[in-house]
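Participant: Here is my input; please provide its structure:
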Amino acid sequence: MADIQSKHGIGVSPGTAVGPVVQVRPPVRPPADEAPAADMAEAGARVRAVLESVAATLEERAAGADATAQQILTATAMMARDPGLAGAVDTQLAAGRGPATAVDAAVEEYCAMFAAAGGYLAERVTDLRDVRDRAVARVLGVPEPGVPHLSEPSVLAAHDLAPAETSVLDPATVLAILTESGGPTSHTAILAAQMGIPAVVQLPGAVDIPAGTRVAVDGGTGEVVLEPDEGLQHELAAKAERRAVALSATKGPGMTSDQHPVALLANIGRLEDAVRAAAEDVEGVGLFRTEFLFLERDTAPTVEEQTQTYTAVLEAFGSRRVVVRTLDAGADKPLAFADLGPEENPALGRRGLRMSALRPDLLDTQLQALAAAARATGADIRVMAPMVATADEAAWFARRVREHGLPSVGVMIEVPAAALRSRHVMAEVDFASLGTNDLAQYALAADRLQGELADLLDPWQPGLLDLVAAACEGGRVHGKPVGVCGEAAGDPLLALVLAGLGVSSLSMAPSRVPAVRLALSLHELAVCASLAERARGARSAEEARAVVAELAHPDLLAIL
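Facilitator: The predicted model follows:
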């Protein structure tokens, strides 16, 4: 879609669309001259009532949302009810600020703490600011920010889009989403991909596109064209039709055109995700994120609670594999019942397996529940640990898993040292799965939650591909499989490179499986290996993707 009126961002949800732009209402700011509260007690009670009303609204939206959005909205409602936030507002009121200004300042204090903590907490900054924006508007008695009524199918443009807004979008009226901020792992990206809405993030000037401007959006390439001519509109419509026809024809196990298997699996987080994914044409689960059983609780879940959930997930998938990641929590995903205290850099701190080493009781309880669920179902369950850095850590984890009678044990390779020394790590376990999001973050020294660094976090970075190759080489030495469960797995072109590097399974959002299945089916394994070599030989992520796109099968390029 090359054009002098084109803009370029990061495509995070594939698909194409053409339609008029509707600007999302921006948040209202507190008046610069807002008078101090005349009665601090009355003002504090009023703000608490507003925060409770915001929480109630979020819960109402959660009740009608899918499982992923429900989880995000419920957690955001809990933020609005946090007594600490209300207390921070009281402090601001006592300092002489008006109610709206007090809410704004209190939330920004929390946002600064969350951003500094990194990881899971940093991901919640957008949600917390959504609470602020809604509360400030209600305190001032003005319309809240958000998506206006759409009189026709439209393209939404915003600085950012809160999960509370994204979760209730109707794909019949929202043709595409454009935001100036965000990244490939943002809530907007995840929810848009699940709903099949094309989305482009990190698009400069998205909020400056005049309302009503007709735009052509490519959620795969990240290109947006203003006022496209009829020729381009017809081209995109034809591409969308080709894509729908091609993807509807794909089915069955993933494999290359010469029958080399590459299992296509789903990422899940909750039981509801499992039920929905199990109904799709996937070969099982490549990543079951179990931390959602533990977060936002005052006490650890019991063996019985965990067993019930794990059993239900395993039953949903029958004989298909389910790869379970043990608790990935710590300073960046704080647990009220396992507080290890503050850390200077939580992303490099006591998280994942390191937390399990400090609190082995939590790990043993989880393994006991997983073993009970496995016995009850006879399922193909495989258990892996997050944040493994050394062969000794892998051996420690493998020993504990096998002591509980679980037959298959693996590790997440998301630390560069584990990838570089995978020959030793893989000697201790049965399989590994590459977490490309964290692996890119640590390899490129770029916070994966900072959208401005998205170019460094591009999974096409040749340096990252070298680490994937090193990890796969360790698997080959021992004849053990290495999969990928990061965002990279859902990119059809990159899937070819990963297969060529030796990756044996790809785990992603179920909506991305058909395109990846099609990509593999059009290429022999030798071709994938050649593409992988060319990508690793590139100087940049852009060059790596371009060379693979140039050599890939025309039938695949016709729908991307």
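
Participant: only C-alpha atoms for contact and neighbour calcs from this point on.
Facilitator: Noted.

Participant: can you pull out the helices in the stretch 101-250 of the chain?
Facilitator: Counting by DSSP state H, counting those that start in this stretch, the stretch 101-250 of the chain has helices at residues 119-123, 125-140, 163-166, 187-195, 230-248.

Participant: ok, and for the longest one, which residues are buried?
Facilitator: Neighbour counts using 16 or more other C-alpha atoms under 10 Å place Leu232, Gln233, Leu236, Lys239, Ala240, Arg242, Arg243, Ala246, Leu247 of helix 230-248 among the buried residues.

Participant: another one to check against the first:
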Amino acid sequence: MQLRGTGVGGGIAVGTVVRMSDPLPEPPDRPSGLTPEAELERARTSLAATAADLAERGREAGGAAKDVLEAHALMAADPSLATEVETRVRSGSTAERAVFDAFVGYRDMLAGMGGYLAERAADLDDVSQRVRAHLAGVQAPGVPAPGHPFVLVARDLSPADTATLDLEQVQALVTAEGGPTSHTAILAREKSIVAVVGVAQALSLSDGDLVVVDAGSDTVIASPDPEELAEAERRIGARAARAEAPIEPGRLSDGTPVPLLANLGSADGAAEAVRLGAEGVGLFRTEFLFLDADRAPTVDEQRSEYVRLLSAFPGRKVVVRVLDAGADKPLAFVNDDVEPNPALGLRGIRALRVAEAVLRDQLTALAQADAETEAELQVMAPMIATVEETGFFVGLARELGVGVAGVMVETPSAALIADRVLAIADFASIGTNDLTQYTMAADRLLGSVASLQDPWHPAVLRLIGEVGDAGAKAGRPVGICGEAAADPLLALVLVGLGATSLSMSPSAIADVRASLLEFDRADVASLARTALAADGAAEARAAVRAAADALRAGAELGSLNHAE
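Facilitator: Down below sits the predicted model:
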């Protein structure tokens, strides 16, 4: 039986299924047998213990998981929730029921607000489960530990679960929910875990079932036959060999260079990115300097971090994105207004213009760090939508000593006028996550529309092609720094649409490099046309996969004929 979903990366794994345990049931609504003070002490103890546990998990996990887990810890420690729990306990509820009702009430309130806040409502369920498990003295629902390697099958995984997976035991992930930019997909990609998400029939799998999880073909094969198992083992071996092969610069088979760069969230990952073959940095997110602070960091505080990053890449390109505040990264010292739809509000360059002093300090720090190091610094602004915004940022960057200033193309408007934007900016970098969100009118953080958050959609690809064409005509580089670049098959299409570099999680570089080496410029241009001709994301992916297989088969036949 073959089940279909969305693969994360190009990996493949074989293993036996272990199902994620079911959530705790709703606690009974009955009077407490303890005094309110005793129940309240139980609730306070469990809330505090859960907050501390989540914070510790975040510190251990690091990377993209750290911010998410720390946000969950703050939920458990939220004073307003604690007040709600206390009110319910003093009205006679047990601690378990009080926690359940308080979290449900808060969750429903957030769900009614829509957008990013609605997505955070689901996170509250996970925190509630953990608090109630602590109260009951049982293990929190989460990743099982059967004592042997296994394929984990779940409805979905919370960030807390994904962040602490035992990579020695978990061979692959299969989830019934989620999309290519869900927490599970992003963290699986970061940890280089084979995963297929959004598998509608995933919960039909049972403990002990043997499966082949093939992210490269978006499938899960249940009870594979001997031929399918042999092919999977062959591909696993070939992928391992690619990972151990000597590192070379990214290129197509005809020698066309396609630099493969790393997406980094702090300088801590620089050494590992270089080890995995990153030729530089295509997206350095600077938010880590700002998110845990009640004030903007000083020029000196920022400069030291930027020097640490740039020093790891002497002579190589390092693209730094200035602060992308707003939406899912609100900062009081940038914009403390409550917005009903923050994804469409003051975020990115809009927020920075309101707090221009923050932007000036950051550009000054970057210019100083550039002067002290030997990397090729490039700086870009997020969420550009107009030519005027482009001119503002590029002019200010040059005024403050930044030599190369570009823009992120994340809005359809910027893509549609890319020729005019690139007449001013030195380069463009396409953020496919947000470009997909705004093109498809589908919140990238909202699980209910995850199926629409797919960069394979021809509407998204057409916009990418507009930017690629504009870059070629203007002689400006066009990079890709969204999650799409980490897909070995989609990477071919992106290069065919005019991308001149690809930036991704470092763990994806080996697979993308190998994929590029199979095709030349004419091939990837043909694959791009195939994708654009499709009606939807699934159709585009399937058509390009079939066309790529046909090109491979033709190349093999040509090699055999030549040998004869």
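
Participant: Point out the one among the helices of the stretch 101-250 of the first structure that comes closest to Arg400 of the first structure.
Facilitator: Each of these has some distance to Arg400 of the first structure by C-alpha to C-alpha; the shortest is helix 119-123, at 26.7 Å.

Participant: Mean deviation, the closest one versus the second structure?
Facilitator: Here the mean offset of helix 119-123 of the first structure against the second structure after fitting is 5.9 Å, by mean C-alpha distance after the TM-score superposition for the first structure.

Participant: Which other helices and strands does that helix contact?
Facilitator: helix 99-117 (3 or more C-alpha pairs under 8 Å, 6 or more residues apart in numbering; DSSP states H and E).

Participant: in the helix it packs on, what counts as buried?
Facilitator: 99-108, 110-111, 114-117.

Participant: Just the residues contacting it, thanks.
Facilitator: By C-alpha atoms under 8 Å, 6 or more residues apart in numbering, the residues outside helix 99-117 of the first structure that reach it are 30-31, 34, 36-37, 43-44, 47, 85, 88-90, 92-93, 121-125, 128-129, 132, 135-136, 139-140, 331-332, 343-347.

Participant: Check stretch 223-233 of the second structure too.
Facilitator: Contact with stretch 223-233 of the second structure is made by Met1, Ile12, Ala13, Val14, Asp209, Leu210, Val211, Val212, as judged by C-alpha under 8 Å, 6+ apart.

Participant: what span of the first structure lines up against it?
Facilitator: Using TM-score structural alignment, stretch 223-233 of the second structure corresponds to residues 227-237 of the first structure.

Participant: chain center to that stretch, what's the gap?
Facilitator: Mean-position distance between stretch 227-237 of the first structure and its chain equals 31 Å (C-alpha atoms, centre = their mean, to the nearest Å).

Participant: Could you do stretch 292-305 of the second structure as well?
Facilitator: Distance, centroid of stretch 292-305 of the second structure to centroid of chain: 25 Å (C-alpha atoms, centre = their mean).

Participant: now swap in stretch 67-81 of the second structure and tell me
Facilitator: With C-alpha atoms, centre = their mean, you get 21 Å for stretch 67-81 of the second structure.

Participant: So which bits of that stretch are buried?
Facilitator: Asp67, Val68, Leu69, Glu70, Ala71, His72, Ala73, Leu74, Met75, Ala76, Ala77, Leu81.

Participant: and which of these is nearest Gly179 of the second structure?
Facilitator: Nearest to Gly179 of the second structure out of those is Val68 (C-alpha to C-alpha; 17.5 Å).

Participant: Which of the helices or strands spans the closest one?
Facilitator: In the assignment (DSSP states H and E), Val68 of the second structure maps to helix 63-76.

Participant: helices or strands up against that helix?
Facilitator: helix 36-61, helix 115-136, helix 159-163, helix 183-190.

Participant: Make JSON lines from those helices and add mean neighbour count to it.
Facilitator: Formatted as JSON lines, those follow (neighbours: other C-alpha atoms under 10 Å):
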{"stretch": "helix 36-61", "mean neighbour count": "19"}
{"stretch": "helix 115-136", "mean neighbour count": "21"}
{"stretch": "helix 159-163", "mean neighbour count": "23"}
{"stretch": "helix 183-190", "mean neighbour count": "22"}
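
Participant: I'd like those written out as a markdown table, with distance to Glu301 of the second structure added.
Facilitator: Formatted as a markdown table, the entries for those read as follows, by distance: least, C-alpha to C-alpha, whole Å:
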| stretch | distance to Glu301 of the second structure |
| --- | --- |
| helix 36-61 | 21 |
| helix 115-136 | 30 |
| helix 159-163 | 29 |
| helix 183-190 | 27 |
